[in-house]
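**Q** 3D, please:
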Amino acid sequence: MGRGKILQRPYSPQQAQLLPANQPGAITQAATEARAGNLIVIPTDTLYGLACDAFNAEAVRAIYAAKQRPYSKPIPILLADHTDLPRVVRNVPPVAQIFINQYWPGPLTILLPKHPDLPEEISNNDSVAVRIPNNEVGRAIIRAAGGAMAVTSANLTGQEPADTAVDAKNKLAGWVTAVVDDGPSPHGAASTILDCTGGRLNILREGPISAQSLLGLAER
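**A** Predicted structure coming up:
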């Protein structure tokens, strides 16, 4: 994988703007930062997320550096709308479409075949983790930034995830240029992860959506 050079904190901690979600222009301002190749923090329906343009390889590498995250751990992609899905996946297996119809937008991340246009930094294999969050502010930012963002929890690897914007700003000082504050995160848990790339369903992480609910839907 083309990791490039080891990145250092590119900004002073004072450069991170805390933007109230209801402040006029906040969504546009955050999206502009992302389009410029910078890292930002956005609200989702689970936890606050460290985000960048999903198609900007250098920005994706900066996420790994900011989180001290090993390259062996892929970074999920959050979409604004269902129509953005063909940009990031090669195809959607019929079984995956069942879960998409039922749980998107919502706290279900689905592994799907990765589109070749995505930078290799997104994942070290042929799949990509994708979801649409049930958070209007987060989706509005993603939409304004181009429709698809690489997003992972706003914290250092191994630390507790940030559940407020201020906490995220403090954890990632020096790495982000904008933090959008939409109040405390509604969930204390990350999304459920479901692998739909193989011949059988594989629940990789149980979160707000239980394994029992997923298996029950699959058996209908």
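**Q** From now on I want contacts and neighbour counts done on CA atoms only, so please keep to that.
**A** Will do.
**Q** What is the burial count for the residue lying closest to P119 once chain neighbours are set aside?
**A** Sequence neighbours aside, A57 is the residue nearest to P119 in space, at 5.5 Å (criterion: Cα to Cα, 6 or more residues apart in numbering). Neighbourhood size, A57 [other Cα atoms under 10 Å]: 19.
**Q** try V137
**A** Taking other Cα under 10 Å as the definition, V137 ends up with a neighbour count of 21.
**Q** The host helix or strand of it: what's the following helix or strand?
**A** Using DSSP states H and E, V137 maps to helix 136-144. Counting by DSSP H and E, the next helix or strand C-terminal to helix 136-144 is strand 148-153.
**Q** Mind jotting down where the strands sit in this protein?
**A** In the chain, the strands defined using DSSP state E lie at 17-20, 39-42, 49-53, 77-79, 108-113, 127-131, 148-153, 176-181, 192-195, 202-205.
**Q** Tabulate the ones you listed (JSON lines), appending distance to V92 and mean neighbour count.
**A** Formatted as JSON lines, these follow (distance: least, Cα to Cα, whole Å; neighbours: other Cα atoms under 10 Å):
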{"stretch": "strand 17-20", "distance to V92": "36", "mean neighbour count": "18"}
{"stretch": "strand 39-42", "distance to V92": "27", "mean neighbour count": "29"}
{"stretch": "strand 49-53", "distance to V92": "22", "mean neighbour count": "29"}
{"stretch": "strand 77-79", "distance to V92": "15", "mean neighbour count": "26"}
{"stretch": "strand 108-113", "distance to V92": "7", "mean neighbour count": "25"}
{"stretch": "strand 127-131", "distance to V92": "11", "mean neighbour count": "24"}
{"stretch": "strand 148-153", "distance to V92": "17", "mean neighbour count": "26"}
{"stretch": "strand 176-181", "distance to V92": "32", "mean neighbour count": "26"}
{"stretch": "strand 192-195", "distance to V92": "12", "mean neighbour count": "21"}
{"stretch": "strand 202-205", "distance to V92": "16", "mean neighbour count": "16"}
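**Q** Now the second one, please; I'll put the structures next to each other:
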Amino acid sequence: MHKEISNALEVLKDGGLILYPTDTVWGIGCDATNPDAVKKVYELKERQDKKALICLVADDRMLGRYVKEIPKVAYDLFEVSEDPITIIYDDAQNLAANLIAEDRSIAIRIPDDDFCFQLIRRFGKPIVSTSANISTQPTPKSFKEIAPRILKGVDYVVNLHREKMCTKPSAIIKLSANGKVKIIR
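**A** All right, here's what the predicted structure looks like:
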């Protein structure tokens, strides 16, 4: 795992794209603070940049650097959720502008996966995590289902957990600063 983290870090630091296993599905990732790298993700996925992407952070301390205010209920959700949960926060900051939604919100998950945790922790910044598919195509449930076009479109493919089957993506919940909670998925 150490070698895979080092290889992925080199690509991320150079503004490249990685294909990597997350706690949910195989993801296309890049430096979430680099607008040129984020643009490459949109182009590879053939996705409009009006549709915001998810990013991953290592922990709640890192999360606090990228959203102005973490609603208290978020900490409760971190504690009680048994399944992966992505939370949409208001008032994103310090991220690539083309990663943030028009309403200034951002979707962020703290992954429960050792590889992701170590990668993000060593990188020191959030990493984009979007499913490894063209926007109009279904999300691949395994590495074998990832389209050759995606495999060729990234700069590095992590060589871990390729046998992993993914049955579903994370839940998505929007937590507004005004206390509203909305279940998206």
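**Q** Structure 2: which residue goes with the residue nearest to P119 of structure 1?
**A** In structure 2, the residue matched to A57 of structure 1 (TM-score structural alignment) is P35.
**Q** cool, I203 of structure 1 as well?
**A** Alignment note (TM-score structural alignment): I203 of structure 1 maps to I183 of structure 2.
**Q** Return the residues in contact with the residue nearest to its match when sequence neighbours are not counted.
**A** Nearest-residue entry for I183 of structure 2: I173, 4.5 Å, with adjacent residues in sequence omitted and distances by Cα to Cα, 6+ apart. Neighbour list for I173 of structure 2: I85, T86, I87, I88, V181, K182, I183, I184, R185 [criterion: Cα atoms under 8 Å, 6 or more residues apart in numbering].
**Q** ok, and the closest non-adjacent residue to the fifth one?
**A** Right, V181 of structure 2. Closest to V181 of structure 2 by Cα to Cα, 6+ apart is L175, at 4.9 Å.
**Q** if we can go back for a sec, could you tell me how far the match of A57 of structure 1 is located from A96 of structure 2?
**A** P35 of structure 2 sits 5 Å away from A96 of structure 2, going by Cα to Cα, to the nearest Å.
**Q** Count the residues that sit near the closest residue to A168 of structure 1 other than its chain neighbours.
**A** Ranked by Cα to Cα, 6+ apart and with sequence neighbours excluded, the top spatial neighbour of A168 of structure 1 is A162, at 5.1 Å. As a burial measure, A162 of structure 1 scores 24 neighbours (other Cα under 10 Å).
**Q** so who does the residue nearest the centre of structure 2 touch?
**A** With distances taken as Cα atoms, centre = their mean, the residue of structure 2 nearest its centroid is S129 (2.3 Å). Contacts for S129 of structure 2 (Cα under 8 Å, 6+ apart) come out as G27, I28, G29, C30, L53, I54, C55, L56.
**Q** That one -> structure 1?
**A** Checking TM-score structural alignment: S129 of structure 2 goes with V151.
**Q** Quickly note the distance from that match to A211 of structure 1.
**A** 23 Å.
**Q** R90 of structure 1 now?
**A** With the distance defined as Cα to Cα, R90 of structure 1 ends up 26 Å from A211 of structure 1.
**Q** who has more neighbours, the two?
**A** Applying other Cα under 10 Å to R90 of structure 1 and A211 shows that A211 carries more neighbours, namely 18 against 15.
**Q** what residue of structure 1 takes the place of Y156 of structure 2?
**A** Match for Y156 of structure 2 (TM-score structural alignment): A178.
**Q** Likewise for D113 of structure 2?
**A** By TM-score structural alignment, D113 of structure 2 lines up with N135 in structure 1.
**Q** Isn't its match up against T44?
**A** Yes: with contact defined as Cα atoms under 8 Å, N135 of structure 1 counts as touching T44 (5.4 Å).
**Q** For the match of A57 of structure 1, list the residues it contacts.
**A** Residues near P35 of structure 2 by Cα under 8 Å, 6+ apart: A96, A97, N98, L99.
**Q** Considering those residues, which possesses the most neighbours?
**A** Counting neighbours by other Cα under 10 Å, the top entry in these is L99, with 27 neighbours.
**Q** Next up, the contacts around that residue.
**A** Applying Cα under 8 Å, 6+ apart to L99 of structure 2 gives the contacts A32, P35, V38, D49, A52, L53, I106.
**Q** And R205 of structure 1, by the same measure?
**A** So R205 of structure 1 contacts S191, T192, I193, L194 (Cα under 8 Å, 6+ apart).
**Q** rerun at 7 Å
**A** T192, I193 (Cα atoms under 7 Å, 6 or more residues apart in numbering).
**Q** What's the separation between the counterpart of L194 of structure 1 in structure 2 and G16 of structure 2?
**A** Using TM-score structural alignment, the partner of L194 of structure 1 in structure 2 is I173. Note on I173 of structure 2: its distance to G16 of structure 2, by Cα to Cα, is 29 Å.
**Q** now do T33 of structure 2
**A** Counting by Cα to Cα, the gap from T33 of structure 2 to G16 of structure 2 is 12 Å.
**Q** just A147 of structure 2 next, same as before
**A** A147 of structure 2 sits 19 Å away from G16 of structure 2, going by Cα to Cα.
**Q** Those two: which has the busier surroundings?
**A** Shown here are A147 of structure 2 and G16; by other Cα under 10 Å, G16 has more neighbours (22 against 15).
**Q** Show me what that one aligns to in structure 1.
**A** Checking TM-score structural alignment: G16 of structure 2 goes with N38.
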